[in-house]
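1. would you be able to build a 3D model of this:
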Amino acid sequence: MKHFYLFLLITVLSLPAFSQNCTIILNRAEDDYEAGRLLGIPDRIMPCLENEAFSKEEKIRALKLMTLVYIFTDNDSKADEYLVKLLKADPEHDLDPEVDPAELYYLYNQFRVKPIFRIAFRAGINSSDPQIVNSFSSGDTNAWPKFTNGRTPDGLKEYTVEGSQAVAAINGIGLGTFLELMIERHLLKGIEVAAGPQLRISSYNVDMYLNIPSVYSEIVEKQTYLRLPVLARYNLWYEDEPRKDILPYAYLGGSFDYLLNATVSDGARTGGTSFSLVENNDYKANDMVYNTNVSMFGGLGAKFRMATHFLTVEFRYDRSFGLYHNPENRWNNNQNSTFDLAYVPDDTKLHMFSFSVGYTRSIYNPKKLVE
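-> Model prediction:
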């Protein structure tokens, strides 16, 4: 046992010396390459590579040196092998026309060096922008229109009914969140396509006066959607050399949306008899909403380069084609709607503004494309 510990101690203490020795070996090998003395370089470099004695920067230098040596000693298979290793250690390795020989460029251009796809994760906040197609109420919607996200269907923040005082919106816009995971692939000249699932939670506020300013209801409608967006994106400066650190982009797409949950998440009435929200507030269970919808969207954003990966920020607007509420069941005997709150859902299309931040990771598989 003592001999084992002694051996282990000697091994650990010798590692820094071995790494330092490999640095010297690499420097001398590069000098020999510049002087045209190529034979023997692989035999000196290989032990250091096999024992992982190089730093990351030194490993890249060593793999590039091995590739060059095999190019100029006409060992094509070994040159291919070490260029693949170089591209795995340093994806999209940059060549310098003032330093790197034409032979390396020629070989490099025969390989797939760009990502085969990217994985993008985004998280963000959304602000609902409901469009009221037709408004309904147990009262007079012409004289006392509802406020949805702080505005009437005509865009007013307040109004005055003849013979009464002015009334105004009580609540503002509804906010929510979303998470998105997308697989992205570049096609050509900065054009990408992408698709993946999105989980979106959104809400909007409805304020309604019940024919007098002193009696009013406040309602919060909340929705959870599982969405499948598909998009096409154009990236500015995508193929510029040298590579830009910031890539602005724009995109258009469409989505199939499946409703997971829809409720009146909060509700209160001021004036009249007392009110408390009851359990029967599940619009999906009561068939008061459509389970599926289709939407289109567009957005602007920017990618901030992190080596071969990206941080992203973007703004998006989603526009729904179909109605959110089911008109056939709007008058269902739901206690929240027809009695306590005196609230009847409108014909509503759910549009959405959103802002997100994200991280995009590039996935590589370097491979020779030309034999």
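
2. can we go C-alpha only for contacts and neighbour counts from here?
-> Will do.

3. quick check: buried residues in stretch 291-304?
-> Residues of stretch 291-304 classed as buried by neighbour count (16 or more other CA atoms under 10 Å): 291-304.

4. mind listing what residue 180 touches?
-> The contact partners of residue 180, by CA atoms under 8 Å, 6 or more residues apart in numbering, come to 120-123, 196-199.

5. hmm, 7 Å instead?
-> For residue 180, the contacting residues are 121-123, 197-199, by CA atoms under 7 Å, 6 or more residues apart in numbering.

6. so is it in a helix, a strand, or just coil?
-> strand (DSSP: H, G, I helix; E, B strand; the rest coil).

7. what's the following helix or strand after the top helix by length along the chain?
-> With secondary structure taken from DSSP state H, the chain has its longest helix at helix 2-34. Note on helix 2-34: by DSSP states H and E, the next helix or strand toward the C-terminus is helix 41-50.

8. one more, for comparison:
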Amino acid sequence: MKKHVTNMQKVIRLYSLLLVSTVLFCALETKAQTACTQTLRQARTVFDEGRIHELEQLLSDCIDNGFTDDERTEAYRLLILAHIYLDETEKADDAMLELLRDNHGFEINQQADPAELINLYNTFRHDPIFFWGFRGGFNTSFVNVIEAHGVHNLNNSNATYSNQLGFVVGLLIEKRFGKRITLRSDLQYIINTFDHSYSMFSRTDTGVDIVNSTVSETQNSAGMSLMGQFRLFPEKEAIKKNKFEKLNPYVGLGVTGRYILSSALTFDVSNSAGASPDGASEDLIDAEIRKSFNPTADVEFGIKKAIGLTYLTAGVRYSYGFLDITDRHYDNGRLTTFFGWGANDINTHSLTAFIGVLIPQYVPKKLTK
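-> Here you go, the predicted structure:
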């Protein structure tokens, strides 16, 4: 019992030490920030009085550690102007590069900033070189029958396709060209599902179907797309945009090279005799019934809402599969002989609703002529 109390005391002492250390650290941090805030006020006065040669030494310690993000941006701005006015070109370039690396969202004020600062800023690459991100969503598939096949009388059979819910996830990368054109590439994992319902051996005298089957087909695919996007509104200051313009709507047109990894077929069968030979599951890729390559032409409408430096993107995409994805119609096995199923010649299309995130990648540098 004594040992248990001793261990508890050790734990309490450890937590007390951690608590005191945290409080002391926060106090020191607050004190340092307060001191640097006073330093920045002093720097403003020094700059206004024209003693700009003193600014580098005055601000250096707090720039390294002590300023808040906004204070550090202002300090860099004062320091850059000081180097410009002292004709210290290399130091001005170095300070501008450090500012752009520290604050990717820094922008000059065309109405208020000195022309020298604006001109120096424009000699640097300050926009993101590309965007990367991820997105996901749900899709629904549509099937177009090019030619029907089966072991039964197709003229005396009811056959329909119905779309089901699937989903898609992907990684993406975007590169802007000018103010309104963007080129994007996606790497996607896609699941498309649709049902094929058909009947066999319908009695012409009663109209009763002897065998009714519903076949669910689930395709798992990997896709690589290339799309060009056109921004609907020209870029301008956020304060001048209406609510719809702030969503940055765009339209896109592209192609996707889609490779079907698997195409699982599952049966649900009923007949008038009461037997239900369910449970069959076949991979149509392994059976060489479906083709693996299924390219699509894509059209997309979306928005890109800025949230800080990142973008929330959402929209819809329609993908048109223009190739027949059926390689052969019968397997000469249980699909054909037991279930009476034959693969129709089809192409597939899909409608996808998605949401995602775009993250800018900045690499500031001095531009060379």
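
9. so which of the buried residues of stretch 291-304 of the first structure are in helices?
-> Using DSSP H, none of these sit in helices.

10. closest one to residue 242 of the first structure out of those residues, please.
-> residue 304 (14.8 Å; CA to CA).

11. tell me who's in contact with the closest one.
-> Contacts were defined as CA under 7 Å, 6+ apart; by that measure residue 304 of the first structure touches 245-247, 310-312.

12. which one in the second structure is aligned with residue 110 of the first structure?
-> Taking TM-score structural alignment, the alignment pairs residue 110 of the first structure with residue 123 from the second structure.

13. give the contact list for that match.
-> By CA under 7 Å, 6+ apart, residue 123 of the second structure lies in contact with 366-367.

14. mind redoing it with 6 Å?
-> Applying CA atoms under 6 Å, 6 or more residues apart in numbering to residue 123 of the second structure gives the contacts residue 367.

15. tell me how far it lies from residue 117 of the second structure.
-> 10 Å (CA to CA, to the nearest Å).

16. ok, which stretches of the first structure are strands?
-> 111-112, 117-134, 147-148, 158-160, 166-168, 175-188, 191-195, 198-209, 216-235, 246-270, 292-306, 309-320, 347-363, 367-368 (DSSP state E).

17. what stretch of the second structure does the third one fall on?
-> On the second structure, the counterpart of strand 147-148 of the first structure by TM-score structural alignment is residues 160-161.

18. next, the mean deviation of the matching stretch compared to the first structure.
-> Taken over the aligned residues, the distance from stretch 160-161 of the second structure to the first structure averages 0.6 Å (mean CA distance after the TM-score superposition for the first structure).

19. quick check: chain neighbours aside, which residue is closest to residue 292 of the first structure?
-> Spatial nearest neighbour of residue 292 of the first structure, excluding adjacent residues (CA to CA, 6 or more residues apart in numbering): residue 258 at 4.6 Å.

20. what's near enough to touch that neighbour?
-> Counted by CA under 6 Å, 6+ apart, residue 258 of the first structure has contacts 225-226, 291-292.

21. what do you get if the cut-off is 10 Å, keeping everything else the same?
-> By CA atoms under 10 Å, 6 or more residues apart in numbering, residue 258 of the first structure lies in contact with 199, 224-228, 290-294.

22. which among the residues you listed gets closest to residue 207 of the first structure?
-> residue 224 (21.4 Å).

23. isn't the closest one right up against residue 292?
-> No - using CA atoms under 10 Å, residue 224 of the first structure is not in contact with residue 292; the gap is 11.7 Å.

24. which neighbours do those two have in common?
-> Joint contacts of residue 224 of the first structure and residue 292 (CA under 10 Å, 6+ apart) are 257-260.

25. among those residues, who's most crowded?
-> Among these, the one with the most neighbours (other CA atoms under 10 Å) is residue 257, at 22 neighbours.

26. which position in the first structure pairs with residue 359 of the second structure?
-> Matched by TM-score structural alignment, residue 359 of the second structure corresponds to residue 361 in the first structure.
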